[in-house]
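Trainee: Have a look at this prediction, sequence included:
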Amino acid sequence: MKLVVGLGNPGSQYVRTRHNVGWLVVDEVARRWGAVWRREKDAEVAEVRVGAAPGAKVLLIKPQTFMNTSGKAVGPLYAFYKLDGDALLVVQDDLDSPFGLLKFRLGGRHGGQNGVRDIIRVLGTPDFPRLKVGISRPPAGWDPADWVLSKWRTEEAATLAELVRLGADAVEVWAQRGLAEGQGRFNGTDLRPKPAPEPQATPRPEGSDAAASAPADAAYADARDPH
C-alpha cells in the first residue's frame, strides 16, 4: 500500500484556487482508474490499482481538515497502514517554482507550505517525497496568503490542465517505479512559454561595397532625426 496525499482546502469556494492544485492532481488519478471517493474520518479517500494487473495499490487522500492541519488527516492513515516515508507522497503547490514547473523532491524543509509543515510535525520527520507543482510567487502588491487562495485565471487554464495531467502521470510512475524514476522523467517539466528566437542578421551580398551604401545610410539617419 502507498499513500498519495493531495493538499488543499475543503469547501466549494476553494475548488479552483492555487492552493488546491494537489487535489486536482489526485482527482485526475482517481478519474483515470474509476475510483470512488468516500469519507474516512478527517479525509476523503479513494483506493486505486495503478498500472497493469495486479497494479500498485494506492490510497489517494484529500484531507478535510483545512491546509494548516493536514497532518491530522494524514497521521492516522499513515500509522494504520504501518508505512515508512518511502510509501508516502505529498502533492503540493509550490510558491517558489514558476507556474508550469513540476518536480519531485525527497525530504527537506516545508518551504512555508503549511500543509507540509503540519504533516512533518505529526509524523515527526520530513523524510518523505513531495511532488511540487509550481504556482509562482505573487505579483507585486499581493500578499502570499491571498495569492494561494486566488482562483486560476482564464488564460492559465490550458497550462493548468496540462500540468495536472502530467502531475497524475508522475504520481502513477512514482507508485509503480519509485522516486528515482519519477525524478528522472518529470523533474525537467517546464510548460512556460519559450522565448521567440532572435532574428537572424541578413548577410551582405558578396562583392558589395560598404562605402557605396554610406550616402543612403546617412540619408536614412537624417530622415529619422530632424535634429
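Mentor: Yep, that arrived. Residues are numbered from 1 along each chain as shown.

Trainee: contacts, neighbours, all on C-alpha from now
Mentor: Fine.

Trainee: Identify all contacting residues around the longest helix along the chain.
Mentor: Counting residues, the longest helix found in the chain (DSSP state H) is helix 157-177. Contact partners of helix 157-177, identified using C-alpha atoms under 8 Å, 6 or more residues apart in numbering, comprise 2, 4, 21, 24-26, 28-29, 50-51, 55-56, 58, 100-102, 131, 133, 181-182, 186, 191.

Trainee: how much distance is there from it to the middle of the chain?
Mentor: Centre-to-centre, helix 157-177 and its host chain are 9 Å apart (C-alpha atoms, centre = their mean, to the nearest Å).

Trainee: for stretch 30-50, same thing?
Mentor: With C-alpha atoms, centre = their mean, you get 21 Å for stretch 30-50.

Trainee: all helices in this structure, in order from the N-terminus.
Mentor: Going by DSSP H, the chain shows helices at 21-32, 70-80, 114-123, 144-148, 157-177, 179-186, 214-224.

Trainee: Save those helices as a markdown table, and put in mean neighbour count and distance to residue 106 too.
Mentor: Below are the helices of the chain laid out as a markdown table (neighbours: other C-alpha atoms under 10 Å; distance: least, C-alpha to C-alpha, whole Å):
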| stretch | mean neighbour count | distance to residue 106 |
| --- | --- | --- |
| helix 21-32 | 22 | 17 |
| helix 70-80 | 19 | 17 |
| helix 114-123 | 20 | 12 |
| helix 144-148 | 15 | 23 |
| helix 157-177 | 19 | 12 |
| helix 179-186 | 17 | 8 |
| helix 214-224 | 10 | 59 |
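
Trainee: Just tell me which of these ends up closest to residue 42.
Mentor: helix 70-80 (4.9 Å; C-alpha to C-alpha).

Trainee: distance between the closest one and the chain's centre?
Mentor: 23 Å.

Trainee: relative to helix 114-123, how tilted is it?
Mentor: 40 degrees (axes from the mean of the first three to the mean of the last three C-alpha atoms, to 10 degrees).

Trainee: adding another structure so you can compare the two:
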Amino acid sequence: MDYKGLLVGLGNPGREYEATRHNMGFAFVSMLIGLAEREDCVDRMNGAKFSCELFRVRLPRLGGHWLAAKPLTFMNSSGCCIQPLLAWHKLTTNHLLVAHDELDIPAGALRFKRGGGNAGHNGLKSITESLGTPNFCRLRMGIGHPPYRGNVLGWVLGHPDTADAAILDAMLPKALDVLFIFAGKGEEAATRTARAASTQTSDTCTG
C-alpha cells in the first residue's frame, strides 16, 4: 500500500509517563487516533517488529492513507523505531513528520519546520543519528521553560498543574489542524497555520 506519510509522536511508554510534558507527541497521536476511531477510519497494525504502537489512518482530511506510530523504545532511542519503519514501508524522510514537545516554545504555542538542530531533545537526536540526516519535518509543541533554572528534567518528565494542563490540551486540536494543512497543502502552509494558531493562543492569554 502507498502511504502519503508517517506521523510519529514522541514520548515514553509506561503509566508513570502518561500525561507528562515529554509525552505531548503521544498525546497528539492519541487524539488523531481517537478522531479516526469515531469516524471508523483507522486500523490497528502489528508494530511489534518496529517496537511501536502502529496505526493506519485514512481520514479524508489527510488525503489518503497515513501511518501513525508511538515508539515504545523510550525517548532516547526513538530512531531505533523510525528508521526500520520507514525502510520497511519504502518511505523516505520526505514522508516523515515527527510531533514532539519543545522547551524553547511557550506553552501552548506551535511551530512547524523541516530540518534544523535538536535543541537538546534526545528523541530528535536519536532520530537524526539513525536516519543520518536532520532533514525531516517537525511539529513542535511548546511546553515552555521551567520557572527555575536547572530543573529541566523534572519539568519535561513532570505532570503539569491544572492550568498548564488546560493550555497543553487546548493546543492539541490546533496541532491536528496543522497536520491536516500539511497533508493537503504542504510545508509552507503548515508553517503559516502553526504560527497563526500560536498568535491566537498569545492573544487569548494576554487579552
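Mentor: Yes, it's here. The model shown is predicted, which means the values in this text are computed figures rather than measured ones.

Trainee: How close are the two chains, by TM-score?
Mentor: Once superposed, chain against chain, the TM-score is 0.88 (TM-score structural alignment, normalised by the length of the second structure); 195 aligned residues with a C-alpha RMSD of 1.7 Å.

Trainee: how about the longest helix of the first structure, aligned to which bit of the second structure?
Mentor: Aligning helix 157-177 of the first structure against the second structure (TM-score structural alignment) gives residues 165-185.

Trainee: try stretch 64-79 of the first structure
Mentor: Stretch 64-79 of the first structure covers residues 72-87 of the second structure once aligned (TM-score structural alignment).

Trainee: any idea how far the matching stretch is from the chain center?
Mentor: 14 Å.

Trainee: and the end-to-end length of that stretch?
Mentor: Length of stretch 72-87 of the second structure, first residue to last, C-alpha to C-alpha, to the nearest Å: 18 Å.

Trainee: Stretch 139-158 of the first structure now?
Mentor: 20 Å.

Trainee: before we move on, back to that, report the mean deviation for the match of helix 157-177 of the first structure after fitting onto the first structure.
Mentor: Here the mean offset of stretch 165-185 of the second structure against the first structure after fitting is 1.7 Å, by mean C-alpha distance after the TM-score superposition for the first structure.

Trainee: returning to that earlier point: between the longest helix of the first structure and helix 21-32, how many degrees?
Mentor: 70 degrees.

Trainee: circling back: contact partners of the match of stretch 64-79 of the first structure?
Mentor: 6, 8, 10-13, 50-53, 71, 92-93, 122-131.

Trainee: Measure how the longest helix of the first structure sits relative to helix 179-186, angle-wise.
Mentor: Using the same axes, to 10 degrees: helix 157-177 of the first structure against helix 179-186 is 150 degrees.

Trainee: dump the residue contacts of residue 202 of the second structure.
Mentor: residue 109.

Trainee: Now do it against residue 105 of the second structure, distance only.
Mentor: 12 Å.

Trainee: can you check residue 13 of the second structure too?
Mentor: Taken as C-alpha to C-alpha, the span from residue 13 of the second structure to residue 105 of the second structure is 24 Å.

Trainee: and what of residue 118 of the second structure?
Mentor: Taken as C-alpha to C-alpha, the span from residue 118 of the second structure to residue 105 of the second structure is 13 Å.

Trainee: ok, now residue 69 of the second structure?
Mentor: With C-alpha to C-alpha as the criterion, residue 69 of the second structure and residue 105 of the second structure are 24 Å apart.

Trainee: same thing with residue 62 of the second structure?
Mentor: 26 Å.

Trainee: Over to residue 42 of the second structure?
Mentor: 31 Å.

Trainee: what's the answer for residue 90 of the second structure, then?
Mentor: In terms of C-alpha to C-alpha, residue 90 of the second structure sits 33 Å off from residue 105 of the second structure.

Trainee: These two - which one has more neighbours?
Mentor: Neighbour count, other C-alpha atoms under 10 Å: between residue 90 of the second structure and residue 105, residue 105 has more, with 17 against 12.

Trainee: Just give me the match in the first structure for the more buried one.
Mentor: In the first structure, residue 105 of the second structure lands on residue 97 (TM-score structural alignment).

Trainee: One more: residue 127 of the second structure?
Mentor: Using TM-score structural alignment, residue 127 of the second structure pairs with residue 119 in the first structure.

Trainee: need the contact list for its match.
Mentor: 69-72, 74-75.

Trainee: Quick check: of those residues, which lies closest to residue 216 of the first structure?
Mentor: residue 70 (71.6 Å).

Trainee: how many neighbours does the equivalent of residue 12 of the first structure over in the second structure have?
Mentor: Under the alignment (TM-score structural alignment), residue 12 of the first structure pairs with residue 15 of the second structure. Close neighbours of residue 15 of the second structure, defined as other C-alpha under 10 Å, add up to 7.
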